[in-house]
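> Can you look at this prediction? I've put the sequence above it.
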Amino acid sequence: MNENVVFDYIVIGGGAAGCVVAGRLSEDPTVSVCLLEAGGPDSHPLIHMPAGVAVMVPTSINNWQYQTVPQAGLKGRTGYQPRGKTLGGSSSINAMAYHRGHPEDFDRWAALGNPGWSYQEVLPFFKRAEHNENFDDPLHGQNGPLNVRFHTSPNPFGEVFVEAGLQAGYPACPDQNGATMEGFGRLQVMQKDGQRCSAARAYLTPNRARPNLHIETHAHATRILFDGKRAVGIEFMQHGFKCVMHARSELILSSGAFGSPQLLLLSGIGPASQLLKHDIAVIHDLPGVGKNLVDHIDYVHSYRIKSRRLMGLSLLGVWDTLKAGIRYWRHRTGPLTSNFAEACAFVKTSPDLRQADIELALTIAMFADHGRTLYRGHGLSLHACLLHPKSAGELTLASADPLAAPLIDPAFLTHPDDIATLIEGYKIIRKVMSTPAFKAFAPKDVLDTPMNTDAEIEQVLRSRSDTLYHPVGTCKMGADAMAVVDARLKVRGLEGLRVADASIMPTIIGCSTTAATVMIGEKAADFIREDRALNAADTSKDDHETTASHHPA
């Protein structure tokens, strides 16, 4: 590709937000849009079959497979950080859970100095993106590109989980994106016709024929190009060759909570001391780049249950899976339409809290270590996820090599409040599993480890907990000294460059982050279109005034 290629907009990263931005901007036939994605096209069959999540997350299939640095809060263990490496990004390999977040999550953003980001202000963008097959009310969208529904072929243990929650004294929550985000309920998923509805399928696939939308895959961005303080182009590697393209209007960085800060740092945008350490010329000293890394820490506990309605490793289980494969191939129904996470609950560890601080999730299989460790037989797992961790870490460069992975340090469980809350989360797992609804199936704990006292529970949690795949905050939005972008997602102190992905979240939301990242993409596209219209109006005004000056009265 020669260096004279120019587009109006270049979107760097084809993840959940990048697909939205590229799809929305290309609705205007007068502008040209190029989307760069480091991974390949979203053509792998495991992407579209929902159960493929169980194969992709623990392997290198469409997956960056990042690692953290050793985590002091996890007894020095190195954590695993799977991220999507294909069109759709992590929305193409994740569990497809559709959760927006509690209203206070977004009101908190607005209170931190980000006008336009309160719950009432972001709700229209959630609704614009959504087509909900099950709910049609003022809180849900219809006719949006992102299809949302309950499971096509729900596993019966989802209802067992909900009943157990009621027996344990918790409320029901039939719509976890409705008026109340507390209690036990079935999971809504991003699926359509029994297949994954990733951001790529929602925003790119229907629009691939647009002549003004250009998509480059296997294009690994290595450096943003600047003319002074204005971003003007992007350098990237593709099939072993260095390529360059330029943008007339803007570059939109949508490479995720790891990729976006890494590319800024490689391009000379970030803390000057870190850049100079790697002999990177400083374009703009911006101390917050890579800081404020926050992620959900999650503990998984498994139980054996003698039921083939649960996924498992057994001879009969293999036969069941083969039959399920035939059913899926013929009808797009059956067990392989499951994302394994069939139901979940948002619960409070104290009634004084304004919103849930623990998410409990049911997985219809026994596993540990992100599915890299499996147990023989059949059973289920319950997750306890810390929704509002106080621990915060950072992302830094390992070297100036743009193809090297960054150093990822979420600082899991380094704040004492986090481990205390997660201990309470485990106790809720134990409480739910002791209800008659589950006792009827005679569950057997797979761990042969004492977990009676808080000290014993803490040791197990620190030995076995890890990410629930929701890193955010490394290019946070705000007005303080550590903010990287402003409330319109423009990189502070620079021109022609925005960031639009989960990295801009100033605080983590209390649920999965995909739906909110799609919302961020929708808002970013609106910001860009508004600014383009404003610039066009200003240009027209200037032209009119210039013309008038040559025709005096």
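Perfect, thanks for sending it.
> alpha carbons only for contacts and neighbour counts from here, please
Fine.
> Report how many residues lie close to the closest residue to residue 294 other than its chain neighbours.
Leaving aside its chain neighbours, residue 294 sits nearest to residue 392 (5.0 Å; criterion: C-alpha to C-alpha, 6 or more residues apart in numbering). Using other C-alpha atoms under 10 Å, residue 392 has 18 neighbouring residues.
> Make sure residue 392 is actually in contact with residue 411.
Yes: counting by C-alpha atoms under 8 Å, residue 392 does reach residue 411; the two are 5.8 Å apart.
> so how far is residue 77 from residue 342?
Residue 342 sits 29 Å away from residue 77, taking C-alpha to C-alpha, to the nearest Å as the criterion.
> Second structure follows, compare the two:
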Amino acid sequence: MTHDETLSPAFAAGVVANQAERRAAGLREFDYIVCGAGSSGSVVARRLAENPAVTVLLLEAGGDDVAASVSDPLLWQANLGGARDWGFVAEPSPHLNGRAMPLSMGKGLGGGSSINAMMWSRGHQTDWDHFAQETGDAGWGYQSVLGMYRRIEDWQGAPDPLRRGRGGLFPVETAKDPHPLATAMLHGAADVGIPTFADPNGAMMEGSGGAALCNVAIRGGTRSSIFRRYVYPVMAQPNLTVLTHALVTRILIERCQARGVEVLLDNQRIQVRARCETILSLGAINTPKLLLQSGVGDAAQLRRHGIALAEHLPGVGQNFQDHVMAAGCGWASPEPLVPRNNQCEATFFWKSDAQLDTPDIQAILVELPGGVQDPGAPLAESWKLLPGLVRPKSRGTITLTGCDPLQPIRIEAQALADPDDVAALVRGVTLCREIANGAAMAPFNRGEVAPGNLTGAALEAFVRESAATVWHQAGTAKMGRDAMSVVDAELRVYGIANLRIADASIMPRVTTGNTMAPCVVIGERLAMLMTATRVGARSGVHAHDGLPADEERSRPVEDALGRC
């Protein structure tokens, strides 16, 4: 079924009727339970549901995605801080001058892909090769991932058969008819020695950096969320049940095997069983929270909260990473800016230190004022060029505050805790000022609002005071082979059979650039692995397209899959 066909009133009515029938049929048992309908969970649910012989339950704690603030690319910021945002806040930090940083995260069908800025960023070649090295699995390497991206994308730009695909489920295009400010920024980047590219996800993501117009998840002037493109077209099928306002509060673990989940639905706690596997796709904050609530994590932490230990995995909630930007850099415009596309149409990746091998800074041109205001001009007459860290060294933690699943999680983000991160971001601010105050952007620059010509300690203080998240939390249930790893190369939770994780929490380190596209790859990769494992279990052969995982830790899961 094409996307256009799903827009018809008849199809929408069929979805409503089918989902009502599915719920009326009961929620006792399914083959697969996917927790979280975001950028990874939506992919996994779709791919599993493509097999009519299996039943799939997709659970989402938030509500639907029917709102102008979701569909209209110009309104994406209206979702931040509202009902479609989990509204997490990190602990006050001395590294941010005592501030508590808000950490928005998508809540509702589509997750972050329904409220984000719609930027599609593939991740640098070295990111994926690092994943392969950490896991010992070539299937996570760049060459393998390129093949996945070609299958995922319906690319609407210049042909690049090696790196871009056409005809996939997800539409990707270069920002159409961009604001002249965006093209001026590219010229300004070139003036300081940053090469420009036609495609930020082509050769640019294999080298030392560059500047380009952004790839955006927009088609026909409407946002393309992962849920709308992957799950909605199959919601009329009898083997897929999608529940909103369904908060997963606990994984049902019996004798080191996940047997389903406990869900808070309509103010009642119900248990739903999974005959085969349960997949967590709740994001880098809620996934470790649910694991800890279910007894999977550091034994000492669980003991403090009176939670029975199911498996000692000290890495759960550790390794928290996020892209952080200096959000206060702004310039006054001679005239009001008429918004276009997603209002973030141009970007560059570059190195804060010439001795680095790959970019560690990403700057985004933001064509709306946010908090930047020239005292002598209306708020609508300003713009930003915001540098952010894409290779942060700082690491934080996620820990419980109590045993009740409804209690808040404690987030010690530790943004800018590492002095190297501060130094890199200071250099990023200096670079953005050089570009924005240069000749190419002069027609759009009525004067710098902030930070001005600060140096030394004053500039560092500005960076700490204006630092803000780019909403790319990752790493808190990382895959790998060391003692702090939570999942193996096939995303199976160590020590707990029939339980896998697919979201940004499994990243050993956060990818370079926006994380939506890598999360889609994570979902696709898990779907491929699960299909291969099912085939291998039936035939007696373990199907795998990369290097073998640790046999001793993997065997309980394979045995369980064989029974499934």
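Done, it's in. Since this is a predicted model, take the numbers as computed values, not measurements.
> Quick TM-score on the pair, please.
Put the two chains on top of each other and the TM-score (TM-score structural alignment, normalised by the length of the first structure) is 0.89; 508 aligned residues with a C-alpha RMSD of 1.7 Å.
> quick revisit: per the alignment, the residue nearest to residue 294 of the first structure pairs with which residue of the second structure?
For residue 392 of the first structure, the equivalent position in the second structure is taken to be residue 395, counting by TM-score structural alignment.
> do the same with residue 266 of the first structure
By TM-score structural alignment, residue 266 of the first structure lines up with residue 293 in the second structure.
> give the contact list for that match.
Residue 293 of the second structure makes contact with 249-250, 307, 403-405 under the criterion C-alpha atoms under 8 Å, 6 or more residues apart in numbering.
> and which of those residues is nearest residue 506 of the second structure?
Within the contacts of residue 293 of the second structure, proximity to residue 506 of the second structure (C-alpha to C-alpha) peaks at residue 250, which comes in at 19.3 Å.
> Please work out how many residues are found near that closest one.
With other C-alpha under 10 Å as criterion, residue 250 of the second structure counts 20.
> Aligned counterpart of it in the first structure, please.
With TM-score structural alignment as the criterion, residue 250 of the second structure lines up with residue 223 in the first structure.
> which residues touch that match?
Residues in contact with residue 223 of the first structure, defined by C-alpha under 8 Å, 6+ apart, are 234-236, 263-264, 266-267, 402.
> With distance to residue 531 of the first structure added, can I get those in JSON lines?
Written out in JSON lines, the entries for the contacts of residue 223 of the first structure read as follows (distance: C-alpha to C-alpha, whole Å):
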{"residue": "234", "distance to residue 531 of the first structure": "21"}
{"residue": "235", "distance to residue 531 of the first structure": "25"}
{"residue": "236", "distance to residue 531 of the first structure": "27"}
{"residue": "263", "distance to residue 531 of the first structure": "24"}
{"residue": "264", "distance to residue 531 of the first structure": "23"}
{"residue": "266", "distance to residue 531 of the first structure": "28"}
{"residue": "267", "distance to residue 531 of the first structure": "25"}
{"residue": "402", "distance to residue 531 of the first structure": "31"}
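> now these in CSV, with distance to residue 355 of the first structure and secondary structure?
Formatted as CSV, the entries for those read as follows, by distance: C-alpha to C-alpha, whole Å; DSSP: H, G, I helix; E, B strand; the rest coil:
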residue, distance to residue 355 of the first structure, secondary structure
234, 42, strand
235, 44, strand
236, 43, strand
263, 35, helix
264, 35, helix
266, 39, helix
267, 40, coil
402, 41, coil
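> Quick check, residue 55 of the second structure in contact with residue 30.
Yes: shown here, residue 55 of the second structure and residue 30 form a contact pair, counting by C-alpha under 8 Å, at 5.4 Å.
> and the longest helix for the second structure?
Scanning the second structure for the helix with the most residues, using DSSP state H, yields helix 516-539.
> Relative to the first structure, which residues correspond to it?
So helix 516-539 of the second structure is aligned with residues 514-537, judged by TM-score structural alignment.
> What residues sit buried inside the matching stretch?
In terms of neighbour count (16 or more other C-alpha atoms under 10 Å), stretch 514-537 of the first structure has its buried residues at 514-528.
> list the buried ones in the longest strand anywhere in the first structure?
Of all the segments of type strand in the first structure, defined by DSSP state E, the longest one is strand 241-253. With burial defined by 16+ other C-alpha under 10 Å, the residues of strand 241-253 of the first structure counted as buried are 243-247, 249-253.
> what's the answer for stretch 46-58 of the second structure, then?
Using 16+ other C-alpha under 10 Å, the residues of stretch 46-58 of the second structure that count as buried are 46-49, 55-58.
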